[in-house]
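Engineer: compute the structure for the input listed below.
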Amino acid sequence: MARYRDAVCRLCRREGVKLFLKGNRCYKPSCAIEKKGTYPPGQHGKDSKRGKLTGYGEQLREKQKVKRIYGMLEGQFRNYFEKASRQRGIIGENLLILLERRLDNVVYRIGFATSRAHARQLVNHGHVLVNGRKIDIPSFQVKVGDIVSIKRESASNPHILQSFETAVGRGRPDWIEVGDRQVLSGRIVALPRREDITHQVNEQMIVELYSK
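Structural biologist: As a prediction, this is how the structure comes out:
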C-alpha cells in the first residue's frame, strides 16, 4: 500500500503544529517545530502567507492535518468520512471516533509504539493480538471489551518495552484500561469521545469541505 515516505517533520511544519509523527523526538528540543519554528518548509517558508488562508484553504489544511495525524491517504480518508456520514450523530465527531478506534491508533495510545507509524508497523508484522488472536490489519476497528496485547514472543522486544515505559509521559486516554509491564495489554472499556481527542482540530471544517 502506498505511504508517505518523505521527511515527516516537514508535515508538522507545513501544518504549523506538532502532529507527533516522529515518536519521542517530538518531545525533545530536536523537534523541527522547536528548532525551526512553525513556518512552512522550503526556501520561501518564512515568507508564507499562512495567516491569510480563508474559506476553502482553511478547510483543506484542516483535512490535511487530520489525514497526516492518522497516516491516511485521500481515498482511505474519504471512505471514513462516508462511513461517518451514514452513522447517527455529528458527522465530524463520528469521523474522529472511527479514526481513534483503528487498531494502529489503539496500539499507539496504549503505549506499545512511540508513533502511529511505528504502531502500524507492529500490527503489519503480526506482533499484536486482539482477544488473543493475531490481527495484522491496521484499520481493524476495536470495540468495547476488546483486549489488545502484544504476543508472547514479542513481549521482550526492547523497542516495545521502552515505548511502554515512556507512554505515561505522552498520556493515555481514559477509554483504555492499560495493564502493567508484565502484562502488556490494554482493554477497551468505552468508546472514545470527542473530548478524549487532544489534537487541536476543527472537524466541522472537514465536513464543510466534503459537503461542497
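
Engineer: C-alpha only now, for contacts and for neighbours.
Structural biologist: Will do.

Engineer: can you map out the strands along this structure?
Structural biologist: Applying DSSP state E to the chain gives strands spanning 128-130, 133-134, 147-150, 176-178, 185-188.

Engineer: please give the structure of this sequence too, so both can be compared:
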Amino acid sequence: MARYTGPVCRLCRREGQKLYLKGDKCFTDKCPVARRNYAPGQHGQSRKKLSNYGVQLREKQKVRRYYGISESQMRKYFEAADKKVGITGENLLKILESRLDNVIFRLGLADSRAEARQLVTHGHFKINGKKVDIPSYLTSVGETIEVKEGSKSSVRFKEHQEGFQGNVVPWLQMDIENMIGKIISEPSREDIDLPIQEHLIVELYSK
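Structural biologist: Predicted coordinates:
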C-alpha cells in the first residue's frame, strides 16, 4: 500500500480529532479540525453510529496516522508485539514509539513525525556513530542518536536548537547543545501521551 500523500488535515477530520500531523499549525486557529469538525467529503456532516468493528477499525487507522505507517507495517508490528512477553497492546505501542522517526520527533528535533521521517531519509542522523537513513529503524536502549556534523549548522536544526523547551519524554535524554540524544530506557505506557485505546486494535487483529 502506497504512503498517503494528500492533505494530512483531512485525516484529522476523518478521525474527528486532532492528530497533530502538521506541527505548529495544529495549535493555531487555522487548524481545519477546529473550523470544520466533521469528516471530509459530500456526506461528511452526516452522523453515523459505528458498529463495534467500525470503532476498532477507526482506532487502528488513527494509530496508523499518528505514526505514519502502512497497513502492512502495522500488522507486522502487531505480530511482533503478540509474540513478546507482556500485554500485546502495550508492546505494540512501545514498538511504534521506538521507531527512529518517532524518536527524532520526541527528542524535539522535528515539529512532526512526517518532518522527522523526511530528515532521517535525507541522512541527517547517526546512531552510535553510523549513518542511518531508515525511518522505520527500531532503536534500542543505550543507543545514541546524533545530528551529523555537517547538518548541525543548517537553519532548520538551528531553529529546533533555539526553540528547545527541554520537554523530552522520560525514556529519552537530550543534549541539545551538541544535538545528541540517548535512549535511556524503554517507554512505559504512562509515557505515551496519545489518546489511544490499544485494546481495540488487539481485538480487531485477533478476529
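
Engineer: if we can go back for a sec, could the strands of the first structure go into CSV alongside distance to residue 61 of the first structure?
Structural biologist: Converted to CSV, those look like this (distance: least, Cα to Cα, whole Å):
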stretch, distance to residue 61 of the first structure
strand 128-130, 33
strand 133-134, 36
strand 147-150, 33
strand 176-178, 30
strand 185-188, 31
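
Engineer: the ones you listed: which one's closest to residue 26 of the first structure?
Structural biologist: When the strands of the first structure are compared by Cα to Cα, strand 176-178 sits nearest residue 26 of the first structure, at 23.0 Å.

Engineer: which part of the second structure lines up with that closest one?
Structural biologist: Matched against the second structure by TM-score structural alignment, strand 176-178 of the first structure falls on residues 172-174.

Engineer: dump the strands of the first structure to TSV, plus distance to residue 93 of the first structure and mean neighbour count.
Structural biologist: Converted to TSV, the strands of the first structure look like this (distance: least, Cα to Cα, whole Å; neighbours: other Cα atoms under 10 Å):
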stretch	distance to residue 93 of the first structure	mean neighbour count
strand 128-130	25	23
strand 133-134	29	14
strand 147-150	24	24
strand 176-178	19	20
strand 185-188	19	22
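
Engineer: residues making contact with the match of strand 176-178 of the first structure?
Structural biologist: The contact list for stretch 172-174 of the second structure, computed with Cα atoms under 8 Å, 6 or more residues apart in numbering, reads 107, 168, 180-185.

Engineer: what's the longest helix along the first structure packed up against?
Structural biologist: If you go by DSSP state H, the first structure has its longest helix at helix 56-70. Secondary-structure packing of helix 56-70 of the first structure (3 or more Cα pairs under 8 Å, 6 or more residues apart in numbering; DSSP states H and E): helix 9-15, helix 203-210.

Engineer: which residues does that helix contact?
Structural biologist: With contacts defined as Cα under 8 Å, 6+ apart, helix 56-70 of the first structure is touched by 11, 15, 19-21, 73-74, 77, 99, 105, 116, 201-203, 205-206, 208-209.

Engineer: buried among these? Make that a PyMOL selection.
Structural biologist: Buried residues within the contacts of helix 56-70 of the first structure, by 16 or more other Cα atoms under 10 Å, are selected in PyMOL with:
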select buried, resi 11+15+19+20+21+77+99+105+116+202+203+205+206+209
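
Engineer: hmm, back to that, can I get the helices and strands packed on helix 56-70 of the first structure in a markdown table with distance to residue 138 of the first structure?
Structural biologist: Output for these, formatted as a markdown table (distance: least, Cα to Cα, whole Å):
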| stretch | distance to residue 138 of the first structure |
| --- | --- |
| helix 9-15 | 21 |
| helix 203-210 | 22 |
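
Engineer: residue 121 of the first structure is nearest to which of those helices?
Structural biologist: helix 9-15 (18.7 Å).

Engineer: how big is the offset of the closest one relative to the second structure?
Structural biologist: Helix 9-15 of the first structure differs from its equivalent in the second structure by a mean of 0.5 Å after superposition (mean Cα distance after the TM-score superposition for the first structure).

Engineer: so that helix aligns onto which residues of the second structure?
Structural biologist: Aligned by TM-score structural alignment, helix 9-15 of the first structure corresponds to residues 9-15 of the second structure.

Engineer: over to stretch 59-68 of the first structure?
Structural biologist: Using TM-score structural alignment, stretch 59-68 of the first structure corresponds to residues 56-65 of the second structure.
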